[in-house]
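**Student:** could you look at this predicted model? Sequence included:
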Amino acid sequence: MREKIEYWLVKLFLGLAKIAPVSFVYIFFKMLAWLLYYLDSKRRKLTIANLSSAFPQMSKKEIEQLSKQVYVGLSKTVAEILLMFVDRFDIDNAVVNREETIEKLESLAKHSSKGIIAMTAHFSNWELLAHFLAKHGFPMLVIGREGNNKLIEDNITTPFRRKYGNDSAFKSKAMLSMVKRLKKGGNVGILIDQKVGKQNSVMVDFFGQKAGTTTSIAFLKQKLDPLVVPFFIARIDDGKYRIIIEEPIESEEALTSESVLETMTEQYNQVMESVIRKYPAQWFWMHNRWRR
């Protein structure tokens, strides 16, 4: 029963996004974010604790203001994802460095005979990033966690993510799927900023604390030598974004030692952290990344 209620609630939000003025959609989800901020004290306190730990130089007041910006930013992401779903959000017009990004994608394609791993995070509008890349010749096998609601996963989430040619694989079958895709010279997208179990992970530094991080990228880099390219999308205004494509990350370490997996994974975390520090309000801070 709960699964059906959640499904129809999402359908209701999609219906709202389809007929309501776009400005109203933004305002509605901003109000909803404010409501959740004050009602869900557990999540709010976790967000503030994470920010306080990551930015000890900030005052209590600054941290509180930043935590509110995190919630408002997420409300914009949710609003735009729904607008994207009902074709009321122009993803090409939203990217201010569109032509530059397309040129970089074309350049990467010329040097990707062993495939590309697009490393990213739950940062800003990560769904817009995946859509834009696929639409412009960079479709990916995107690795993610299977949703708790199968109705939503099968009828809404999966079709939406496949709209421009992306495929998806759940974590339980991810490694085999990634190996197959990379061996064909294809692209794989991995978000590495979520907490993981002890299996296939290492504890490495992230914002000054040890965080369990998947070794999938480092392992694949060792075995298949694909390009590991950090991709991010930063919000610069309502409905406007800049795509960030960093240089491929290489490691000069030997390919057999387990410590290399740790070194490489920490290197990936450092790149991700450097981007988040530039846009601190755009990362998903309400996640229990450090298992508090």
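**Tutor:** Perfect, I can see it now. For clarity, every value in this text was computed on a predicted model and none was experimentally measured.
**Student:** every contact and neighbour count from this point should use C-alpha atoms.
**Tutor:** OK.
**Student:** host element of residue 211?
**Tutor:** In this assignment (DSSP states H and E), residue 211 forms part of strand 209-214.
**Student:** counting by contacts, list what that strand packs against.
**Tutor:** strand 201-206 (3 or more Cα pairs under 8 Å, 6 or more residues apart in numbering; DSSP states H and E).
**Student:** name the helices or strands packed onto the strand it packs on?
**Tutor:** strand 209-214, helix 258-278.
**Student:** if we go to 6 Å?
**Tutor:** If you count contacts as 3 or more Cα pairs under 6 Å, 6 or more residues apart in numbering; DSSP states H and E, strand 201-206 packs onto strand 209-214.
**Student:** comparison target below:
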Amino acid sequence: MYITLRILYSLLSRLPFNTLEFIGRTTGSAMYYILQDRRKVAYKNCEIIGIPEKDRKRIVKSSFKHTFCSYIESFYTKNIDSAFLEKMVSVEHRGEKPENLACFMVSAHFGGWEVGSYVMTEKLGLKGAVVGRKLKDPKVDEFIREQRKNSIVSVIYHRNATESIKRYMDKGESIGVFLDHSATSRDCFAVPFFGINTTFIKGVPLLAVRRNYPILPAFILREQKGFKLITYPLMYPDKALKPKERAHDLALRINKVYEEIIREHPEQWYLIHKRFKKTTDAEGRFKATNFYK
């Protein structure tokens, strides 16, 4: 696996960006037919988030293309420079333009998420780290970790990441996180998402409340040519609420932003992921769902 990965990076990282996107779209089209279980997951997620039945096939097929484009774009991240950003990335601020700000950059597996840390930090003038998952193979993990970092963005592991995140906060730097994945019950509280009480990773909202650290929702929308960085209004803990309620309120507001951007562009969300694996019962306890059976 490690040797294969190094060979792929050696070959694919030399290709033009447009060629990589063509490979991603073509691979995604094939994987729609090959990955039958993931296709079923994507159709179920379409149903859950309210996509009309007549549109689901088109959305799911497109989602496979976007997903595999994101995978393939990871081979290009080391090549991103100021010329690429100027030519290929536009910016839309749906709130006040964030400047010289230390924050949690909250994003999702949406659009061009693999290039997200590079695009967001450079376009917004931020410095800090992004939280990622540790891979099982140490050599593969170290190699991927090296490919994902650049001069102003480091990578920290999501497991036991709190102390590392605090160190970046102490330095007044930003931390990028994806909060649209399911997670273990012990790491989450229940928050409505598309009308379903499901898991929401609680670490970031809790730290934001304790440190009064702002949250900046931001997404990388893939366009016909290049990307658009979309930022939403900054979120601060609501001090009118009781301390224990503030973190849950932040999570609820984050999910509402996720719902908005996903409703606008459902085909660019990571539909093949089992996002709704757990919901709450009548007593508020997490239980496994049968959505994806």
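**Tutor:** Yep, that arrived. Owing to the predicted nature of the structure, the values given are computational and were not obtained by experimental measurement.
**Student:** before we move on, the earlier item: the strand holding residue 211 of structure 1 maps to which residues in structure 2?
**Tutor:** Strand 209-214 of structure 1 lines up with residues 196-201 of structure 2 when matched by TM-score structural alignment.
**Student:** can you point out the buried residues in the matching stretch?
**Tutor:** In terms of neighbour count (16 or more other Cα atoms under 10 Å), stretch 196-201 of structure 2 has its buried residues at 197, 198, 199, 200, 201.
**Student:** give the contact list for the aligned residue in structure 2 for residue 166 of structure 1.
**Tutor:** In structure 2, residue 166 of structure 1 lines up with residue 153, judged by TM-score structural alignment. Shown in contact with residue 153 of structure 2 (Cα atoms under 6 Å, 6 or more residues apart in numbering): 128, 129.
**Student:** the stretch 1-150 of structure 2: helices as residue ranges?
**Tutor:** Listed in chain order, the helices found in the stretch 1-150 of structure 2 under DSSP state H, counting those that start in this stretch are 2-12, 17-34, 36-48, 53-73, 82-88, 116-124, 138-148.
**Student:** to residue 218 of structure 2, which of the ones you listed lies closest?
**Tutor:** helix 116-124 (7.9 Å; Cα to Cα).
**Student:** tell me the angle of that closest one relative to helix 138-148?
**Tutor:** Orientation note: helix 116-124 of structure 2 sits at an angle of 20 degrees relative to helix 138-148 (axes from the mean of the first three to the mean of the last three Cα atoms, to 10 degrees).
**Student:** ok, back up a step: just name the closest of the buried residues of stretch 196-201 of structure 2 to residue 136 of structure 2, please.
**Tutor:** residue 201 (21.3 Å).
**Student:** distance of the most centrally placed residue in structure 1 relative to residue 24 of structure 1?
**Tutor:** Within structure 1, the residue whose C-alpha comes closest to the C-alpha centroid is residue 122; the distance, by Cα atoms, centre = their mean, is 2.9 Å. Distance, residue 122 of structure 1 to residue 24 of structure 1, using Cα to Cα, to the nearest Å: 25 Å.
**Student:** give me the number of residues near the counterpart of residue 95 of structure 1 in structure 2?
**Tutor:** Using TM-score structural alignment, the partner of residue 95 of structure 1 in structure 2 is residue 89. Residues within reach of residue 89 of structure 2, counting by other Cα atoms under 10 Å, total 19.
**Student:** so where do the strands sit in the stretch 101-250 of structure 1?
**Tutor:** If DSSP state E, counting those that start in this stretch is used as the criterion, the strands of the stretch 101-250 of structure 1 fall at 116-120, 141-144, 167-170, 187-191, 201-206, 209-214, 227-237, 240-245.
**Student:** still on that earlier bit, can you put the helices of the stretch 1-150 of structure 2 in TSV and add mean neighbour count and distance to residue 209 of structure 2?
**Tutor:** Below are the helices of the stretch 1-150 of structure 2 laid out as TSV (neighbours: other Cα atoms under 10 Å; distance: least, Cα to Cα, whole Å):
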stretch	mean neighbour count	distance to residue 209 of structure 2
helix 2-12	13	40
helix 17-34	17	39
helix 36-48	19	31
helix 53-73	21	32
helix 82-88	12	33
helix 116-124	21	23
helix 138-148	15	29
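**Student:** what's the closest of those to residue 217 of structure 2?
**Tutor:** Closest among the helices of the stretch 1-150 of structure 2, using Cα to Cα: helix 116-124, at 10.8 Å.
**Student:** just checking, what packs against that closest one?
**Tutor:** Secondary elements touching helix 116-124 of structure 2 (3+ Cα pairs under 6 Å, 6+ apart): none.
**Student:** do that again at 8 Å, thanks
**Tutor:** Applying 3+ Cα pairs under 8 Å, 6+ apart, one finds that helix 116-124 of structure 2 contacts strand 153-157, strand 215-222.
**Student:** buried ones in stretch 212-223 of structure 1, by neighbour count?
**Tutor:** Of all the residues in stretch 212-223 of structure 1, those buried under the rule 16+ other Cα under 10 Å are 212, 213, 214, 215, 216, 217, 218, 219, 220, 221, 222.
**Student:** figure out how far that stretch is from the centre of its chain.
**Tutor:** Chain-centre distance of stretch 212-223 of structure 1: 17 Å, with Cα atoms, centre = their mean, to the nearest Å.
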